[in-house]
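Chemist: For reference, the sequence and a predicted model appear below.
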Amino acid sequence: MPHDVSKSSDESWASTPTVRRSMQSNRSRDTKPELLLRRALHARGLRYRVCAKPLPDLRMKADIVFRPAKVAVEVRGCFWHGCPLHYRKPSANSEYWTAKIGRNMARDTKNEKALSDSDWLLITVWEHEDPIAAAMRIEQVVRRRRTA
């Protein structure tokens, strides 16, 4: 989600210009954890859509989508999505980041409910998870839902 564009460059959400550059360079797709997971899924014979909307009216694009099985997969970053195991509140600009992560988590919950209401399943894979184990878990669900 973009930062508040009404702020002047002197009132940036970042604590320093270096932090700002670093945050702006973060990828929204094709991250290392996502690529490793996709490679593991492909090796298991699964085919999928990348960065696709599971539902046409939902603003969300899932990282990996299995349309026939109605399964969407999100690979979540521990910081950006408030991982219960690894998220640590930043010391710099903590008020901004606490609100930002809270909004991300609320959006994640809202998207999961919208998918569930449409008989879709959202599988969350955290960036710290083993991609092979995650791929095995996803494969079981996708194959089971395809035959149901």
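Modeler: Done, it's in.

Chemist: only C-alpha atoms for contact and neighbour calcs from this point on.
Modeler: OK.

Chemist: How about the secondary structure of the residue nearest to Glu112 when sequence neighbours are not counted?
Modeler: Sequence neighbours aside, Leu122 is the residue nearest to Glu112 in space, at 6.1 Å (criterion: C-alpha to C-alpha, 6 or more residues apart in numbering). State at Leu122, reduced to three classes by DSSP: H, G, I helix; E, B strand; the rest coil: strand.

Chemist: ok, structure two:
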Amino acid sequence: MSTDIVSPDRRSRIMSMIKGKDTKPEMVVRSVCHEMGLRYRLHRKDLPGTPDLVFPKHRLCIFVHGCFWHRHPGCKYAYTPKSRLDFWLPKLSKNVERDLSAQQALLTLGWKVVIVWECHTKDREILRNEIRFALGLDA
């Protein structure tokens, strides 16, 4: 029995509208980087995993991950759905596997990789310090 308050068709439509680029958390990270005077490239398709932000000068890639979709360990937003587990569990596992594969490929190519979790974009000052640290700038 499902505990969802909307019909399966409506839930399917809602889920299909979720964006993969230019999400609110990604826009926050981009805004903080811009405020810091940093310049970056977006969604470089020539790099494994198509990183959200790429800093070529620093050989740094930033992925902005949604806590639910990319299974942020220990995060309250990375809950497991209660219905259609036969669909959700493999899908979410594949996301994690794909993330790890892309990160490993980037590391092999000599890039640094930083994951910014959606829940970490709530505090801009902490985010700013994380970015400074990743770039090797004074915090």
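Modeler: Done, it's in. What you are looking at is a predicted structure, and each value in this text was computed from that prediction instead of being measured.

Chemist: Next, the TM-score between them, please.
Modeler: Superposed pair, TM-score by TM-score structural alignment, normalised by the length of structure 2: 0.84. Supporting alignment: 127 aligned residues with a C-alpha RMSD of 1.6 Å.

Chemist: sorry, back to before: what residue of structure 2 takes the place of the residue nearest to Glu112 of structure 1?
Modeler: In structure 2, the residue equivalent to Leu122 of structure 1 is Val113, according to TM-score structural alignment.

Chemist: re the thing from before, Arg67 is in contact with the residue nearest to Glu112 of structure 1, correct?
Modeler: No. With contact defined as C-alpha atoms under 8 Å, Leu122 of structure 1 and Arg67 do not form a contacting pair (11.9 Å).

Chemist: between these two, who's got more neighbours?
Modeler: Neighbour tally, Leu122 of structure 1 and Arg67, criterion other C-alpha atoms under 10 Å: the higher count belongs to Leu122, 21 against 18.

Chemist: Report the contact partners of the more buried one.
Modeler: Residues near Leu122 of structure 1 by C-alpha atoms under 8 Å, 6 or more residues apart in numbering: Val71, Ala72, Val73, Glu74, Glu112, Leu115, Ser116.

Chemist: Next one: the first one from Ser116 of structure 1, what distance?
Modeler: When distances are taken as C-alpha to C-alpha, to the nearest Å, Val71 of structure 1 and Ser116 of structure 1 turn out to be 10 Å apart.

Chemist: more neighbours, those two?
Modeler: Comparing Val71 of structure 1 with Ser116 by neighbour count (other C-alpha under 10 Å), the higher total belongs to Val71, at 24 against 14.

Chemist: Do a quick rundown of the helices in structure 2.
Modeler: Assigned helices in structure 2, in chain order: 8-16, 24-35, 67-70, 85-108, 124-135 (criterion: DSSP state H).

Chemist: Ok, which of the ones you listed comes nearest Lys76 of structure 2?
Modeler: The closest of the helices of structure 2 to Lys76 of structure 2 is helix 67-70. By C-alpha to C-alpha, the value is 8.4 Å.

Chemist: Which residues does that closest one contact?
Modeler: Contacts of helix 67-70 of structure 2 (C-alpha under 8 Å, 6+ apart): Cys75, Tyr77, Ala78, Tyr79, Leu92, Asn95, Val96, Asp99, Trp117, Glu118, Cys119.
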